[in-house]
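S.K.: fold the stuff below for me.
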Amino acid sequence: MNLFDTIRNTLVPIHKEGYVFVAAFFVVSLILGYFAEPLFWIGLVLTLWCAYFFRDPERMVPQDDDLIISPADGRISHVAMVVPPAELGLGSEPMLRISVFMNVFNCHINRAPVRGEVTRIEYRAGQFVNAELDKASSDNERNGLVIRSRHGDVGVVQIAGFVARRIVCWVKPSEPVNAGERFGLIRFGSRLDVFVPKGGQARVTVGQLALGGETVLAEFGAAKGPTVSRRT
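M.R.: A predicted model of the protein is given here:
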């Protein structure tokens, strides 16, 4: 990510989900500052971090139904063939799974990886182990969506991590979504798994950084020319 991308994704509005947290951090800072001035400055830094965490940047989303777009900012932590969680109803055959790990400094807005219709949403309680671990897909608290796309059903799983304690999902079954459309967030460190239908080829590698709504995770068919993008 270059300097322009860093600035573009920092000086942005705060999502409304973060208002109460930013206000709470600031009030606590004032209270602490009443007793000791250095504590106020420490609290102010944490308040600014909280505002940064809940930032909601616009993205230039590729408009191509042959592409699977990253649903989150972060680092590609896994690219492998894995049997999807049973609750998604995607069958027992392995599917290409691409995982994006978000640390506490990444933007945590989650975006739809494809255009289609949400056909299923399934929540599962679970543990809160490090979301980077492979077993987090099956052991951790998670919320799974299935989006029926042009190329078949795409699974998207929000996974809570060691710090995260709250998964938020704004869409409902039978709702249409556009690629790059905001559908939820996970508070304070987590991971997104994307299960790609048969025929999709990975276009990322482990360790690569991804931007939600912009980075192409996988593609169907042969590579094409430039793709039109839409700001959202």
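S.K.: from now on I want contacts and neighbour counts done on CA atoms only, so please keep to that.
M.R.: Noted.
S.K.: any idea how far Ser29 is from the most far-flung residue of the chain relative to its centre?
M.R.: Here the centre of the chain is the reference, and by Cα atoms, centre = their mean the most remote residue is Phe35, at 38.9 Å. Separation of Phe35 from Ser29 (Cα to Cα, to the nearest Å) stands at 10 Å.
S.K.: contacts only, for the closest residue to Arg75 other than its chain neighbours.
M.R.: The shortest distance from Arg75 to any non-neighbouring residue, by Cα to Cα, 6 or more residues apart in numbering, is to Leu209 (4.5 Å). Going by Cα atoms under 8 Å, 6 or more residues apart in numbering, Leu209 touches 1, 73-76.
S.K.: let's see this one next to it:
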Amino acid sequence: MRIAREGLPAIGGMLFMSLGGWFVSPALSAVFLAVLCFLLWFYRDPERRPPENPALWVSPADGRVVEVEVTEHPFTGRATRVGVFMSPLDVHVNRVPWDGEVTYLQYMPGKKWVAYGPKASAENERFCLGMETAAGPALVVQIAGLLARRIVCRARRGQHLTRGERYGMIQFGSKVDLYLPSAVRCVVSVGQKVKAGETALGVVRNEKE
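M.R.: So this is what the prediction gives:
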């Protein structure tokens, strides 16, 4: 199983403590080993294969859809916002929903409300990644939750990202919002379970729609 690179320092440190703890107390070493196993599981980064249909926009996160609503954002204009809540049990690596060039990056400090709550998208600590795509401007927002303590976004302004590509993660329970351009029709509903890089959240509208 591949491990997300953000977890390597913590995993390496806990491995060292597990080995060192053995010389102090086998029981203490066992506790450290249990934590090590949890970290290895939490930072798992399985391979994902996007759908063959190139018109499908994929989920940026594993989890459950908690919001679908039409809204406005300064970067995207009118858009459909799809909120995906990641519980501590879900894979926390985030992926790019569609091909595009990164043109907007903004970190916004904020509160630590429960991520699936309605206030989280507007008031919690978050990091916005905006992309220019063939279907129009799109936005992915990583939102910290009650347990989340670190948002990681690897993308750089001017970088070209492809559908399903890893671009960051949020550590320990959180939410990701995807703002779909008006040219993309949402194909999921609240309560649906999704997987990052695989489950379609939207499809580019055809000329008849």
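S.K.: superposing both, give me the TM-score.
M.R.: Overlay of the two chains. TM-score (TM-score structural alignment, normalised by the length of the second structure): 0.90; 206 aligned residues with a Cα RMSD of 1.8 Å.
S.K.: the contacts of Leu209 of the first structure into CSV, with extra columns for secondary structure, neighbour count and distance to Ser99 of the first structure?
M.R.: Shown next, in CSV, are the contacts of Leu209 of the first structure (DSSP: H, G, I helix; E, B strand; the rest coil; neighbours: other Cα atoms under 10 Å; distance: Cα to Cα, whole Å):
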residue, secondary structure, neighbour count, distance to Ser99 of the first structure
Met1, coil, 8, 19
Asp73, coil, 26, 11
Gly74, strand, 26, 9
Arg75, strand, 21, 8
Ile76, strand, 24, 6
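S.K.: which residues in the second structure form helices?
M.R.: 8-24, 26-42, 120-123 (DSSP state H).
S.K.: switch those over to a markdown table; also include distance to Thr162 of the second structure.
M.R.: Formatted as a markdown table, the helices of the second structure follow (distance: least, Cα to Cα, whole Å):
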| stretch | distance to Thr162 of the second structure |
| --- | --- |
| helix 8-24 | 25 |
| helix 26-42 | 25 |
| helix 120-123 | 25 |
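S.K.: quick one: map Val65 of the second structure onto the first structure.
M.R.: Under the alignment (TM-score structural alignment), Val65 of the second structure pairs with Ile76 of the first structure.
S.K.: its match against Val206, yeah?
M.R.: Yes. Ile76 of the first structure lies in contact with Val206 (Cα atoms under 8 Å); the separation is 5.0 Å.
S.K.: excluding its backbone neighbours, what's nearest the most centrally placed residue in the first structure?
M.R.: When Cα atoms, centre = their mean is applied to the first structure, the residue found nearest the centroid is Ala72 (3.1 Å). Nearest residue to Ala72 of the first structure, sequence neighbours excluded (Cα to Cα, 6+ apart): Gly212, at 3.9 Å.
S.K.: Val188 of the second structure too?
M.R.: In space, Val188 of the second structure is closest to Leu201, 5.6 Å off (Cα to Cα, 6+ apart).
S.K.: and that neighbour, how many neighbours?
M.R.: 24 (other Cα atoms under 10 Å).
S.K.: residue contacts, the equivalent of Thr162 of the second structure over in the first structure?
M.R.: For Thr162 of the second structure, the aligned residue in the first structure is Asn178 (criterion: TM-score structural alignment). Counting by Cα under 8 Å, 6+ apart, Asn178 of the first structure touches 112, 114-116.
S.K.: with Tyr167 of the second structure instead?
M.R.: Contacts of Tyr167 of the second structure by Cα under 8 Å, 6+ apart are 93-96, 153-155.
S.K.: would you turn those into CSV with distance to Lys111 of the second structure?
M.R.: Shown next, in CSV, are the contacts of Tyr167 of the second structure (distance: Cα to Cα, whole Å):
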residue, distance to Lys111 of the second structure
Val93, 22
Asn94, 21
Arg95, 24
Val96, 25
Cys153, 19
Arg154, 23
Ala155, 24
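S.K.: what's the farthest-apart pair in those residues?
M.R.: With Cα to Cα as the measure, no two of those lie farther apart than Val93 and Ala155, at 13.3 Å.
S.K.: which one's more surrounded, these two?
M.R.: Taking other Cα under 10 Å, Val93 of the second structure and Ala155 do not tie; Val93 has more neighbours (25 against 16).
S.K.: quick one: what's aligned to that one in the first structure?
M.R.: Per TM-score structural alignment, Val93 of the second structure is aligned with Ile109.
S.K.: how much space between the residue lying closest to its match once chain neighbours are set aside and Thr205 of the first structure?
M.R.: Nearest non-adjacent residue to Ile109 of the first structure, counting by Cα to Cα, 6+ apart: Leu185, 4.7 Å away. Note on Leu185 of the first structure: its distance to Thr205 of the first structure, by Cα to Cα, is 24 Å.
S.K.: more crowded one of those two?
M.R.: Taking neighbours as other Cα under 10 Å, Leu185 of the first structure and Thr205 compare with Leu185 leading, 21 against 14.
S.K.: isn't that one right up against Val171?
M.R.: No. In this structure Leu185 of the first structure lies outside contact range of Val171 using Cα under 8 Å: 11.4 Å.
S.K.: ok, the residue nearest to the centre of the first structure - contacts?
M.R.: Contacts of Ala72 of the first structure (Cα under 8 Å, 6+ apart): 100, 102, 107-111, 192, 210-213.
S.K.: Gly7 of the second structure too?
M.R.: Counted by Cα under 8 Å, 6+ apart, Gly7 of the second structure has contacts 39, 43.
S.K.: what separation is there between the residue farthest from the centre of the first structure and Val28 of the first structure?
M.R.: 11 Å.
S.K.: again, but for Leu44 of the first structure
M.R.: For Leu44 of the first structure relative to Val28 of the first structure (Cα to Cα), the value is 9 Å.
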